[in-house]
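Chemist: Following is a predicted model, sequence given first.
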Amino acid sequence: MTVVDAAVPVAQVFASALRGDPCLLLDADGPRGLLPTAAWLCDADPVDEALLGLCHGPTVDIGCGPGRMAQALARRGRPVLGIDIVPEAVRLSIDRGVAALLRDVFDPVPGEGRWETALLADGNIGIGGDPVALLSRVRDLIATTGRVVVEVAPPGTGVRTRHVRLETEVGRSDPFPWTLVGADAIAAVAGAAQLRLASQHRYDERFCAVLEVV
């Protein structure tokens, strides 16, 4: 009889990565490389800071991870709240002095309808595998004069949804859906969520878009 190791909850594997364990990203075709968790655990770099310059006023950082972006906003004197579904990420954010909650973006979020900016950095447009549903929810979080700052994939990516797994020394996670949205596709995705593309920006090899309420 072949014994198959049980999958480990995604949050447990990601917590292991946030403790410094190398974390492999896999999809149906096999390994896709390591997550850049070491960079996420550092302070914001100059490219991060340039992207954060697009954030206006009170900001909710969705999928804040260990809090480097939220911390950089707080250092600018901006009110900021980080939310994440991984307890270890929330703990690390709080350890940085950042206000953070263990919260799914689709659950009630403090300040709904009043945030000036919602931030989706580090590819977090992929959360849930349905970027239109995610942006529709995020639209409800921001004020009518607010904006969504979204980090996107390079032009030519289009919209690609796949099921991925994370693997560290604690084990391999269950598969979960994740979507890449390219700079070439963000306008159409935003439009389907009743948002409009206000501007696009490139900082070194990273791309982002600013979306506003229609």
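Modeler: On my side now, so go ahead.
Chemist: use CA for all of it now, contacts and neighbours both
Modeler: OK.
Chemist: sec struct for the nearest residue to I127 once chain neighbours are set aside, please.
Modeler: Spatially, and ignoring its direct neighbours in sequence, I127 is nearest to W178 (6.1 Å; CA to CA, 6 or more residues apart in numbering). Three-state assignment for W178 (DSSP: H, G, I helix; E, B strand; the rest coil): strand.
Chemist: tally of neighbours for W178?
Modeler: Each residue near W178 was counted by other CA atoms under 10 Å, and the total is 22.
Chemist: do G67 as well
Modeler: G67 has 32 nearby residues by other CA under 10 Å.
Chemist: follow-up on the earlier one: please look at the residue nearest to I127 and H163 and confirm they touch.
Modeler: Yes: using CA atoms under 8 Å, W178 is in contact with H163, at 6.1 Å.
Chemist: And the closest residue to R137 other than its chain neighbours, how close does it get to L26?
Modeler: Nearest residue to R137, sequence neighbours excluded (CA to CA, 6+ apart): F106, at 6.7 Å. Counting by CA to CA, to the nearest Å, the gap from F106 to L26 is 26 Å.
Chemist: Tell me how far V86 lies from G67.
Modeler: In terms of CA to CA, V86 sits 12 Å off from G67.
Chemist: L166 too?
Modeler: 20 Å.
Chemist: so who does the residue nearest the centre of the chain touch?
Modeler: Residue closest to the average C-alpha location in the chain (CA atoms, centre = their mean): N124, at 2.6 Å. By CA atoms under 8 Å, 6 or more residues apart in numbering, the residues touching N124 are I62, G63, V150, E151.
Chemist: In strands, which of the residues you listed appear?
Modeler: Those of the contacts of N124 mapping onto strands are I62, V150, E151, per DSSP state E.
Chemist: ok, how many other residues are close to the first one?
Modeler: It stands for I62. 23.
Chemist: now do the last one
Modeler: Each residue near E151 was counted by other CA under 10 Å, and the total is 26.
Chemist: you'd agree it is up against G123?
Modeler: Yes: look at E151 against G123 with CA under 8 Å: they come within range, at 5.8 Å.
Chemist: Presented hereafter is structure B, for comparison with structure A:
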Amino acid sequence: MSTVLPPAGPGAAASWAADPYGRALSRGRGPLFLRGMDGWLLPLDVERWCAAADAADLSALRRCEGPVIDIGCGPGRLVAALAARGHRALGIDVSEAAVGRTRRTGGAALRRSVFEPLPGEGRWGTALLVDGNIGIGGDPRVLLRRIATVLAPGGLLITEAAPHDVDERVRVRLDDGREQAGTAPHFPWARVGVSALLLHARSQSWKPVGQWEADGRPFLALRRARTVRTTSQDADTANSAAVMSSQLPRNLSGDIPLAGS
């Protein structure tokens, strides 16, 4: 029986597409925070996101295999770095500002939630979840289950964990300190450290194949189980990929995984 996955929700998409995030990306700097309902603040490192890929990023990119999908690509530094190194790569993000900036830096990107149909489902070699994006949707197990359907059997997930031993679910909104930011909708988010992420990954049949730290940022490499896909699942994947490939940016030649890397 196939599992029906929940959408990211209108709150999440609306928040990341809202003015605080777009303004921060247009400036290339913060301040920008995730603010919890109890006032808790998580600073977002907009300056690093808008810069070129750094040494910690490259430690992850060197491990990429085959065509790469960057989930929650933001302003696109990883997609651009992969493209510059000859990788076939696609970024997805719910923010129009993020997708636009990714394309301007030379990367390919689509405005899409990971919980929506994606091009090449079931055939990507590597998925990236960095900069805290394991928190997307507020439930790491659901997100890991979804990414298993995006990757090819035996595909690789490279994800960044929180730098602390934490495993929490919160409702947050984007906040840049402006008065009107208080009206932004809340959406679910999660923060997980290495121990919790390993626990969640194993519960979803992911095999840990690498663990390292670079510049204080902890990373994990997880291998997707080589499960047998059913005929109906293959047909659904092919149909969704065919529909979505017509919406790819012009600098992509159809469905990236079919082209190889």
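Modeler: That came through, no problem. What you see is a predicted model, and the numbers here were worked out from it, not measured in a lab.
Chemist: Kindly provide the TM-score of these chains.
Modeler: Laid over one another, the chains give 0.90 as their TM-score (TM-score structural alignment, normalised by the length of structure 1), with 205 aligned residues with a CA RMSD of 1.5 Å.
Chemist: how about R104 of structure 2, what's its partner in structure 1?
Modeler: Matched across to structure 1, R104 of structure 2 falls on D95, judged by TM-score structural alignment.
Chemist: Okay, that match and L41 of structure 1: tell me how far apart.
Modeler: Using CA to CA, D95 of structure 1 is found at 12 Å from L41 of structure 1.
Chemist: Just give me the neighbour total for the aligned residue in structure 2 for L35 of structure 1.
Modeler: Under the alignment (TM-score structural alignment), L35 of structure 1 maps onto L44 of structure 2. Under the neighbour criterion other CA under 10 Å, L44 of structure 2 is assigned a count of 19.
Chemist: Next, the contact list for L44 of structure 2, please.
Modeler: With contacts defined as CA under 8 Å, 6+ apart, L44 of structure 2 is in contact with G30, P31, L32, F33, L34.
Chemist: go on, V105 of structure 1?
Modeler: The contact partners of V105 of structure 1, taken as CA under 8 Å, 6+ apart, are I62, I83, D84, R137, V138.
Chemist: just P257 of structure 2 next, same as before
Modeler: P257 of structure 2 makes contacts with G66, P67, G120, R123, W124, G125, as judged by CA under 8 Å, 6+ apart.
Chemist: Excluding chain neighbours, what is closest to T149 of structure 2?
Modeler: Spatial nearest neighbour of T149 of structure 2, excluding adjacent residues (CA to CA, 6+ apart): G122 at 5.5 Å.
Chemist: Tell me which residue of structure 1 lines up with the one you found.
Modeler: Aligned by TM-score structural alignment, G122 of structure 2 pairs with G113 of structure 1.
Chemist: Wait, a helix at that match?
Modeler: No: the assignment for G113 of structure 1 is coil, going by three-state DSSP, so no helix is present there.
Chemist: In contact with whatever residue of structure 2 lines up with M69 of structure 1, which residues?
Modeler: Matched across to structure 2, M69 of structure 1 falls on L78, judged by TM-score structural alignment. The contact partners of L78 of structure 2, by CA under 8 Å, 6+ apart, come to A53, D57, L61, D70.
Chemist: Ok, L195 of structure 1 next?
Modeler: R139, L211, E212, V213, V214.
Chemist: The second one: neighbouring residues, count only.
Modeler: The number of residues packed around L211 of structure 1, counting by other CA under 10 Å, is 26.
Chemist: Can you name the helix or strand that it falls in?
Modeler: In this assignment (DSSP states H and E), L211 of structure 1 forms part of strand 206-213.
Chemist: Onto which residues of structure 2 does that strand map?
Modeler: Against structure 2, strand 206-213 of structure 1 falls on residues 217-224 (TM-score structural alignment).
Chemist: Centre of the chain to that stretch, how far?
Modeler: With CA atoms, centre = their mean, to the nearest Å as the basis, stretch 217-224 of structure 2 stands 13 Å off its chain's centre.
Chemist: Identify all contacting residues around it.
Modeler: With contacts defined as CA under 8 Å, 6+ apart, stretch 217-224 of structure 2 is touched by 56, 60, 148, 151-163, 194, 201, 205-213.
Chemist: the helices in structure 1, which residues?
Modeler: Counting by DSSP state H, structure 1 has helices at residues 10-18, 37-41, 46-52, 68-75, 87-95, 131-141, 186-192.
Chemist: Other residues contacting stretch 149-167 of structure 2?
Modeler: In contact with stretch 149-167 of structure 2 (CA under 8 Å, 6+ apart) are residues 60, 64-65, 118, 120-134, 190-197, 216-227.
Chemist: Buried members of the residues you listed into ChimeraX, please.
Modeler: This is the ChimeraX syntax for the buried subset of the contacts of stretch 149-167 of structure 2, where burial follows 16 or more other CA atoms under 10 Å:
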select :60,64,65,118,120,121,122,123,124,125,126,127,128,129,130,131,132,133,134,190,191,192,193,194,196,197,217,218,219,220,221,222,223,224,225
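Chemist: Now for the nearest residue to E112 of structure 1 once chain neighbours are set aside, how many residues are close by?
Modeler: Counting by CA to CA, 6+ apart, L141 is the residue found nearest to E112 of structure 1 once chain neighbours are left out, at 4.4 Å. For L141 of structure 1, the neighbour count with other CA under 10 Å is 25.
Chemist: quick one: L141 of structure 1 from S173 of structure 1, how far?
Modeler: According to CA to CA, L141 of structure 1 stands 30 Å off from S173 of structure 1.
Chemist: Equivalent analysis for D27 of structure 1, please.
Modeler: D27 of structure 1 is 11 Å from S173 of structure 1, by CA to CA.
Chemist: and what of Q200 of structure 1?
Modeler: Q200 of structure 1 is 34 Å from S173 of structure 1, by CA to CA.
Chemist: The two: who's more crowded?
Modeler: S173 (21 against 17).
Chemist: So that one sits against S16, correct?
Modeler: No: using CA under 8 Å, S173 of structure 1 makes no contact with S16, being 11.5 Å away.
Chemist: what's around P185 of structure 2, how many residues?
Modeler: Neighbourhood size, P185 of structure 2 [other CA under 10 Å]: 17.
Chemist: Please list all residues in contact with it.
Modeler: G11, A12, A14, S15, R173 are the contacts of P185 of structure 2 under CA under 8 Å, 6+ apart.
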